[in-house]
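Asks: model this:
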Amino acid sequence: MNTYSFLMLRLGIGLSMFGHGLVRLGKLSGFSKWMVGNFQNSILPEALVIPFSYALPILEFCVGLLLIIGLFTKKALLLGALIMLLLIFGTTLIENWDALPSQLIHLGFFAVLLNFINHNSWALDVSLKSKG
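Replies: The predicted structure follows:
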């Protein structure tokens, strides 16, 4: 993988996460109610679903923004992968098999980018490292 390929993949997954978070931030309460409704018949207690449903859009937005600008890239990739793992777990609990492929693809992007993190040349991380 070269630095341009890494940049395109980082921007792609970053924009996806950023967009997911951005559209949900404007309707946070409605998104939370929707998510709680989806999990009402699952084994997860509402006391776990509610805080996660409010945190998810904020985390998606932040991970996306960090990846777009290339700041704390490795940590953002790790957090993004953790988010996907949690979403995959939840998706399987409610048997939402249609959402699973998208989440697995996102997880795959995070894994590939983590594996090739040394190609992260077009990023604020690099600019800050060279100045410090």
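
Asks: C-alpha only now, for contacts and for neighbours.
Replies: Fine.

Asks: which residues of this structure fall in helices?
Replies: For the chain, the helices defined by DSSP state H occupy 3-25, 28-38, 46-69, 73-93, 100-115, 124-131.

Asks: got these as CSV, with mean neighbour count columns?
Replies: As requested, the helices of the chain are exported to CSV (neighbours: other CA atoms under 10 Å):
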stretch, mean neighbour count
helix 3-25, 19
helix 28-38, 16
helix 46-69, 20
helix 73-93, 18
helix 100-115, 17
helix 124-131, 12
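
Asks: second input sequence below; structure requested for side-by-side comparison:
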Amino acid sequence: MSPETLDTFLSGENGMHFIDAGTTTCSDLLAGKLDVLLVHAQLGEHASRDTALTELARAFDMPRWFGHNWDALEDCLTDLEWLPEQPIVLCLIGALDDVADRDTLLDIVQSACRYWQDAQRKFHVLMDLRLKHDND
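Replies: As a prediction, this is how the structure comes out:
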């Protein structure tokens, strides 16, 4: 992703963009973007649902009431009151073993993007190509 493409992505509507994590890093892409809160979640090569939820809880510094399930993740991603009020870029690197879990995670992240778009807060996601839906 070129710097121009990244700037266009970040200034546009909230959404997801897939990156080749083997050739670039989110930190490199966002270098110099001081107004953005980078939330980096490293899922690993073959993450389970539990591993993904634990890593996202760590990355977002989720509150203690986070229930470590998909519903709780969606609740937290549409709350975020414990984080500073600034644009957020979630960087999801790795892959989930289970296709249904991957699809659920992508649906939740996409839902969070829409929620924050309606709330007029920037929430963008840079995702590893290995998380891409087969029909994207």
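
Asks: what's the TM between chain one and chain two?
Replies: Taking TM-score structural alignment, normalised by the length of the first structure as the basis, the two superposed chains have a TM-score of 0.36; 70 aligned residues with a CA RMSD of 4.4 Å.

Asks: now the helices: where do they sit in the second structure?
Replies: Assigned by DSSP H, the helices in the second structure fall at 3-11, 26-29, 49-60, 70-77, 99-118.

Asks: mind putting the ones you listed into CSV with distance to Val125 of the second structure?
Replies: As requested, the helices of the second structure are exported to CSV (distance: least, CA to CA, whole Å):
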stretch, distance to Val125 of the second structure
helix 3-11, 10
helix 26-29, 10
helix 49-60, 13
helix 70-77, 12
helix 99-118, 8
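
Asks: between the ones you listed, which one is closest to His40 of the second structure.
Replies: When these are compared by CA to CA, helix 49-60 sits nearest His40 of the second structure, at 5.9 Å.

Asks: what sits against the residue nearest the centre of the first structure?
Replies: Central residue of the first structure (CA atoms, centre = their mean): Gly80, 3.8 Å from the mean position. Neighbour list for Gly80 of the first structure: 60, 63, 107, 110 [criterion: CA atoms under 8 Å, 6 or more residues apart in numbering].

Asks: turn the helices of the second structure into CSV, including distance to Asp128 of the second structure and mean neighbour count.
Replies: CSV is the format used below for these (distance: least, CA to CA, whole Å; neighbours: other CA atoms under 10 Å):
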stretch, distance to Asp128 of the second structure, mean neighbour count
helix 3-11, 15, 13
helix 26-29, 10, 14
helix 49-60, 14, 18
helix 70-77, 19, 17
helix 99-118, 11, 17
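
Asks: indicate which one of those is closest to Ile93 of the second structure.
Replies: helix 26-29 (9.1 Å).

Asks: who touches that closest one?
Replies: Residues outside helix 26-29 of the second structure that contact it (CA under 8 Å, 6+ apart) are 1, 3, 6, 38, 40, 91, 126.

Asks: which pair in the residues you listed has the greatest spatial separation?
Replies: With CA to CA as the measure, no two of the contacts of helix 26-29 of the second structure lie farther apart than Pro3 and His40, at 19.1 Å.
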